[in-house]
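Enquirer: sequence unknown, structure follows:
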């Protein structure tokens, strides 16, 4: 069983104001502090590897998290932010006035960003990347530093939620989402959008229960 720790990057100067996309915005001072705290939260866990979207904000977050767990980050293009095309780095107030915005909020499975990516394509890309990481690390704890929309699509996939439900999920900066995964096995969501204290015992597989006939299940 692989324990996947999904961490959203810390804040930048544009967080909450602009649709960042695939820009090279760097972490703000607050974002760096958030990333350090995220690393401190998992410092006692036996992390085998730290993977990250190669954009500046995720890479800087991964470097700070990696320093806390003694791992150098490894780039993973599958964890990249959604390609928002011509919407990249536009003010959120501006894109919220477009005809496409209500579709993106209510029916994201039908949305394609101008000269960019569809949400569905981003979900498939990210899921393929995670499946490869799980196959590479069949046991133990690994970290993947990514972006809010990407993490939301991954949670929707592994919980078998319709993609149109993913906008109902919220992933805060530097928060932790934990999935328990295995190749071909039943996925489990252990924690979501979490910023509380962690212990290694929090990620142990659930104990098997005894049936009336004494068998374990």
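Expert: Thanks, I have the structure now. This structure is a prediction, so every number in the text was calculated from the model and none was measured.
Enquirer: Please count neighbours and contacts with C-alpha atoms only from this point.
Expert: Fine.
Enquirer: list the buried ones in stretch 74-85?
Expert: 74, 75, 76, 78, 79, 80, 81, 82, 83, 84, 85 (16 or more other Cα atoms under 10 Å).
Enquirer: Now, these that are in strands?
Expert: Among the buried residues of stretch 74-85, the members falling in strands (DSSP state E) are 74, 75.
Enquirer: Which two among the buried residues of stretch 74-85 are spaced furthest apart?
Expert: 74 and 85 (25.5 Å; Cα to Cα).
Enquirer: related to what we said a few turns ago, quick check, nearest of the buried residues of stretch 74-85 to residue 159?
Expert: Using Cα to Cα, residue 79 comes nearest to residue 159 of the buried residues of stretch 74-85, at 18.5 Å.
Enquirer: tell me which strands and helices the biggest helix by length in the chain is in contact with?
Expert: In the chain, assigned by DSSP state H, the helix with the most residues is helix 119-136. Using 3 or more Cα pairs under 8 Å, 6 or more residues apart in numbering; DSSP states H and E, the elements in contact with helix 119-136 are helix 148-158.
Enquirer: Which elements pack onto the helix it packs on?
Expert: By 3+ Cα pairs under 8 Å, 6+ apart, helix 148-158 packs against strand 2-8, helix 119-136.
Enquirer: before we go on, here's another structure to hold up against the first:
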């Protein structure tokens, strides 16, 4: 299968203020977030990305645009906006501060048993995972069908969305997904393979990614760990 690079949007004004933005309109990257997204774009500049899919929320579109501006070579089509990669519907929690939400009884359930959580007036975390994983696998299959098994593509989304996708790829129950961290503008890498997903990176915000150029990540796992990827370009 193709390889997906999962990118969380850069820091936003809501992140900086400690607010749960949810699906609210008008939440933009702040200066730090723009710098983070630009750095991620620099990391991805050497990768032959064949396409970009993004959550339709402004912060993800802005991150995708900054990534695409750092690319060289043939221009890509504008990002494909997919509602299934949009933020979780936090319902009545949206717009409240995290410190306030931490006093709610539901907060501890979100931390320890997210599969049992349905946000008041919003979405269940199980439904969030189901739609986002299905979307990633659907896009991955489409990119492979069009560009071949060595295709690399980018999905720009949100923290809980990416955590749930990584949990699925790692074979983890949703109740364990809070063990995964996904920082602003971080890069995680998944190849779905022919028999199972393989996770090549999680939550990275630095490091060379040029090894993805011309690299085939399909096949069985190397017993003993294998030789790894080639050295970074200098």
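Expert: Nice, I can see it. Keep in mind it's a predicted model, so treat the numbers as computed, not measured.
Enquirer: Send over the TM-score of the superposed chains.
Expert: TM-score for the superposed chains, counting by TM-score structural alignment, normalised by the length of the first structure: 0.91, backed by 210 aligned residues with a Cα RMSD of 1.9 Å.
Enquirer: quick one, strands of the second structure?
Expert: Going by DSSP E, the second structure shows strands at 3-8, 49-54, 80-81, 152-157, 187-191, 198-204.
Enquirer: Around the aligned residue in the first structure for residue 28 of the second structure, count how many other residues there are.
Expert: The equivalent of residue 28 of the second structure in the first structure is residue 26 (alignment by TM-score structural alignment). Burial of residue 26 of the first structure is recorded as 20 neighbouring residues (other Cα atoms under 10 Å).
Enquirer: Would you confirm that residue 26 of the first structure contacts residue 54?
Expert: No - the pair residue 26 of the first structure / residue 54 is not scored as a contact, 11.8 Å apart, by Cα atoms under 8 Å.
Enquirer: so residue 129 of the first structure makes contact with residue 75?
Expert: No - applying Cα under 8 Å as the test, residue 129 of the first structure and residue 75 come out as separate, 11.3 Å apart.
Enquirer: Could you tell me how far residue 220 of the second structure is located from residue 196 of the second structure?
Expert: Here the distance between residue 220 of the second structure and residue 196 of the second structure works out to 9 Å (Cα to Cα, to the nearest Å).
Enquirer: between the two, who's got more neighbours?
Expert: Neighbour count, other Cα under 10 Å: between residue 220 of the second structure and residue 196, residue 196 has more, with 16 against 11.
Enquirer: Please say which position in the first structure the more buried one maps to.
Expert: So residue 196 of the second structure corresponds to residue 186, using TM-score structural alignment.
Enquirer: same thing with residue 102 of the second structure?
Expert: By TM-score structural alignment, residue 102 of the second structure lines up with residue 96.
Enquirer: Could you measure from its match over to residue 90 of the first structure?
Expert: 10 Å.
Enquirer: And those two? Which one has more around it.
Expert: Neighbour count, other Cα under 10 Å: between residue 96 of the first structure and residue 90, residue 90 has more, with 16 against 13.
Enquirer: List the contacts of that one.
Expert: By Cα atoms under 8 Å, 6 or more residues apart in numbering, the residues touching residue 90 of the first structure are 18, 19, 20.
Enquirer: what's the burial count for the equivalent of residue 132 of the first structure over in the second structure?
Expert: Superposed on the second structure with TM-score structural alignment, residue 132 of the first structure falls opposite residue 138. Using other Cα under 10 Å, residue 138 of the second structure has 11 other residues around it.
Enquirer: Repeat that for the one 5 residues further on.
Expert: By other Cα under 10 Å, 22 other residues sit near residue 143 of the second structure.
Enquirer: hang on, the earlier thing: now distance to residue 67 of the second structure too, for the strands of the second structure, in TSV please.
Expert: Output for the strands of the second structure, formatted as TSV (distance: least, Cα to Cα, whole Å):
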stretch	distance to residue 67 of the second structure
strand 3-8	10
strand 49-54	10
strand 80-81	14
strand 152-157	10
strand 187-191	12
strand 198-204	15
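Enquirer: Any idea which of those strands gets closest to residue 170 of the second structure?
Expert: strand 198-204 (6.9 Å).
Enquirer: can you list contacts of the closest one?
Expert: With contact meaning Cα under 8 Å, 6+ apart, strand 198-204 of the second structure is reached by 166, 169-170, 181-183, 186-192.
Enquirer: Selecting buried members of those in PyMOL, what would you type?
Expert: For the buried members of the contacts of strand 198-204 of the second structure, the matching PyMOL selection, counting by 16+ other Cα under 10 Å, is:
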select buried, resi 166+169+182+183+186+187+188+189+190+191+192
